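turn this into a model:
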Amino acid sequence: MADRVGGELERLAAFDDSPIVLAYTPSFVLPRRATGELTLAPGAPSSPPPDSALRLEPRPAQAGGGAAPPTVPRYAPAFAGPGEDDPAVEIEIVGLRLVSAGGPPPVLSIGTWRGEAAITPERLRFSVPRGAFPTDAARASFTSGSLAVRHASRTTTFQLLFTVLPDKPGSFALDQRVRTTVSESNTLVSPEILSRAPGGETRTVRRCFDPPAGWRFDRDRRRVVIVERLGWLDDIPDETMNGGSVEFVPEDAPGQICLAVVAKPVTKAARTATIGRFEATLVRDRPVERTVQSGIRALDWNEPARVPIEPGMVEWKLYVRLFDEIDREYEGKADQGAAPAGGPFLSIAIDGDGKTLVLRADPKAVR
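You can find the predicted model right below:
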């Protein structure tokens, strides 16, 4: 197959005997190794207003000169390597008629660096110091290399363009919408219920109460109240003649509270009246939504960034800025499962236990 492709290329190039560059690698120059730059771990984020929009620009200074939250610094790496610690960039160029018999080897120039090719069949190889490629700390940049090939007493020059990755891949921020349940309580005082009995008789008044819509009774926090217990014997008031009571009784329907108010004479000739009520605690669960923001955090070529997923998270939105100029947004939901795949130089994943969002910047992951 390779021989057939090579034959086709030779046939296509037969119309011109000039050198031809078919392809070269790499297109992207890997970033320099870490230079001992100080990185600050983010402080505890404040709770923003709901639905607030996140921007990756620095926030304006707050009036009043409030103290900033403390941060914990860390250095990466813990040691400083020598100045020539970055590996050389190995460039390979594939083409036709790049080498002439008995002629000088091709020369590649990048900035102030110049080097001769190591020659293999239809391939040129150069080992270029990483320092020959100017590098920006935050932005991707372009560097042009000039390949000079001597063929048939003529020098042909090719311009090769390289994308140089910055020292810092970028930054990100994560918004999480969290839904929690807050328990609310209130006290319900029932209307007063009157039970009245003529002489020698016992009367019971039974009433059932439903909680207000959206609430429920806390059956462990309720009590009966005997407002008044009255009795008369021969029209003379005497409360000791009333042996009545106020008590809870089985409800007619689930969730109700039923009360029985009993007027009961202790002698056959006594008249009685009992007034009673109940007090109960009402409870309900109210959903509360809030937005938890991670704050702006830096991505690192050498170490994945991990952000804890808040308990009760229902959806999240991820803002990514690569190379200080390429903005991307990703979103997901708690019931969605897998995270978005990410994009060039960035992978996004949720760890196995579903508690951490992991962002990994990889200079070799070109999608």
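
drop to CA atoms for contacts and neighbour counts, all remaining ones
Noted.

chain center to stretch 316-329: distance?
13 Å (C-alpha atoms, centre = their mean, to the nearest Å).

contacts only, for residue 217.
Taking C-alpha atoms under 8 Å, 6 or more residues apart in numbering, we find residue 217 in contact with 211, 255-257, 280-283.

now the element after the helix or strand harbouring it, going C-ward?
Here residue 217 sits within strand 216-233, counting by DSSP states H and E. Using DSSP H and E, the next helix or strand after strand 216-233 towards the C-terminus is strand 236-237.

what residues does that next one touch?
Contact with strand 236-237 is made by 230-231, as judged by C-alpha under 8 Å, 6+ apart.

how about 6 Å then?
Residues outside strand 236-237 that contact it (C-alpha atoms under 6 Å, 6 or more residues apart in numbering) are residue 231.

now whichever helix or strand comes after it against strand 216-233, angle please.
Next helix or strand after strand 236-237 toward the C-terminus (DSSP H and E): strand 245-249. Strand 245-249 runs at 150 degrees relative to strand 216-233, counting by axes from the mean of the first three to the mean of the last three C-alpha atoms, to 10 degrees.

and for comparison, fold this next one:
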Amino acid sequence: MTPPAEVVSINHFILFGISVMRCKSFILSLFIFLAVVSSPARADLTPAILAPSSDVKDIISHFRAEMSALIAQAGGEARVTLMRAFQLSDQLIQSLTTAYADSVNLTFGALDKQQQKAFSDTLSAINEMGKAVRDPVGKGLQLGNTFAAITADVFSWTKKPMVIAYSPSYVAPSSISDTVRIAISGVRLHATGVAAPKLRIKNTDFAPSELTDVSIGFVVPRTVFSEPTKGTGFETGTLTIFRPSGSWIGGQPEQIYFSFLFTVLPNQLGSYTVNTIAIEKKKEEKLLKTEPLSATKNGGGGDVTKECYPPESGYVFDLLRVKTIEDKHTAYKDDDTSPGTNFGKVQIDEGVKTEKKICISVSATTGCTECGAHTEGHLEAWMVRTVDEEKPLTDGPNLLKWEEDPQPIRLKDQAISQIITVRLFDEITRRLPATSRQSLQFLTIEPDPRNNVVFLAPQREWNAR
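Sure thing, here's the model as predicted:
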């Protein structure tokens, strides 16, 4: 028997459509749902719904419609990071539905202070959930704890059957497991004299493998869920609990429904890319060509001009590539202008030839008093230096596989930065330093500095955070 829509969870409201409801609750819920999904930016719920004259069942329908809209809007990151909050908010609204199922014309003003606070807290938590769906990073744990605390408050005053928690949050891909174990905990989950609870997933009913008053376990084949290649998705199941009719004349057992929400994980875990800014040594060189240096001597004898030169700042001389160039060599004796009578030259002073300083001398020398000589020359020397050059390197994208053991990724020596960009399920992107240990929901980054490698280890066991 298909449960009536007003007791089906908020995920069924979105994923499987709207079944027949009581007219008043249906119209209110549908109006709110359409208004929420059609507006570009959802405003916070108005506290006007908690007016003293508001019907409690209408308020619960309001909550259900709001959470249905949020589930419909949830993107891939929200389906993962807010999963626990989605599950616990679902359970809270179902707990309120069950707790007030027998109430007729009960208004908010007729509730006691503790009960009113629970409704007010639920309203605030749904508002926060709306903000988190738009910016889900880091908000799942706090919201989950908030919904759990409100549920515990509801549990304190109702005597109805109650589901407190269930698992898993994530349905593993078929490459990891061919079965899914669904564990449910709560109170008053089974009564004597009635049929055992049953779980329905996609029109298939499953009997429990474990059953007590406070826990129920089911083992279902993985094939009952979808198997996406990429991307996550929400899927649901419905638990039916049977209770005695309560009538002294007997009758059909009462059926109480709890729906469950799961995030189905794809077969492809994701991919990673390593972006490195590496330091590479680069050799730079420049030619030093000095201005001409000259020496002149007339009337016999000789003259020497000396000069010393340092390299440019940051450079040193390459002593294997140093030379002098003679630019002019002239002489005269009477009418003879043959340069051979000039015994001068251009040379390096071997006593001062270092990487930081080179000296040269230019000389002009003749052997007679009626002679004259002129010499010009300059230094040519290569200056060199080694500089650090930043070089971007990209490795990837590379596939991440659920079933693969951690493989070492070689890191670059003397890098300025090394960033691993992880793309999970083709939906969630994280940029993380390769040299710091990181624990993601489905992946651990384990650096090994001694060997200059990092390991990306797929996580095959996880709980919603």
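
and the buried ones among the contacts of residue 217 of structure 1, selectable in ChimeraX?
Here is the ChimeraX selection string for the buried members of the contacts of residue 217 of structure 1, based on 16 or more other C-alpha atoms under 10 Å:
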select :211,256,257,280,281,282,283
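
quick one: residue 204 of structure 1 from residue 243 of structure 1, how far?
12 Å (C-alpha to C-alpha, to the nearest Å).

sorry, wrong one. I was asking about residue 146 of structure 1.
Taking C-alpha to C-alpha, one finds residue 146 of structure 1 at 111 Å from residue 243 of structure 1.

which residues in structure 1 does stretch 256-272 of structure 2 align to?
Aligned using TM-score structural alignment, stretch 256-272 of structure 2 spans residues 156-172 in structure 1.

end to end on the matching stretch, go ahead and measure it.
With C-alpha to C-alpha, one end of stretch 156-172 of structure 1 sits 45 Å from the other.

only the buried residues of it, if you could.
Using 16+ other C-alpha under 10 Å as the test for burial, stretch 156-172 of structure 1 gives 156, 160, 162-172.

of those residues, which belong to helices?
Among these, no member falls in helices (DSSP state H).

which one of these sits closest to residue 142 of structure 1?
Proximity of those to residue 142 of structure 1 (C-alpha to C-alpha) peaks at residue 163, which lies at 4.7 Å.

still on that earlier bit, next, format the contacts of residue 217 of structure 1 as a markdown table and append secondary structure and distance to residue 103 of structure 1.
Output for the contacts of residue 217 of structure 1, formatted as a markdown table (DSSP: H, G, I helix; E, B strand; the rest coil; distance: C-alpha to C-alpha, whole Å):
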| residue | secondary structure | distance to residue 103 of structure 1 |
| --- | --- | --- |
| 211 | coil | 99 |
| 255 | coil | 99 |
| 256 | coil | 102 |
| 257 | strand | 105 |
| 280 | strand | 102 |
| 281 | strand | 99 |
| 282 | strand | 96 |
| 283 | strand | 93 |
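
how far apart are the strand holding residue 217 of structure 1 and its match in structure 2?
For strand 216-233 of structure 1, the mean distance to aligned residues of structure 2 following superposition is 2.6 Å (mean C-alpha distance after the TM-score superposition for structure 1).

just to revisit the earlier point, could I get the contacts of residue 217 of structure 1 as TSV with distance to residue 108 of structure 1?
Formatted as TSV, the contacts of residue 217 of structure 1 follow (distance: C-alpha to C-alpha, whole Å):
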residue	distance to residue 108 of structure 1
211	85
255	86
256	89
257	91
280	88
281	85
282	82
283	79
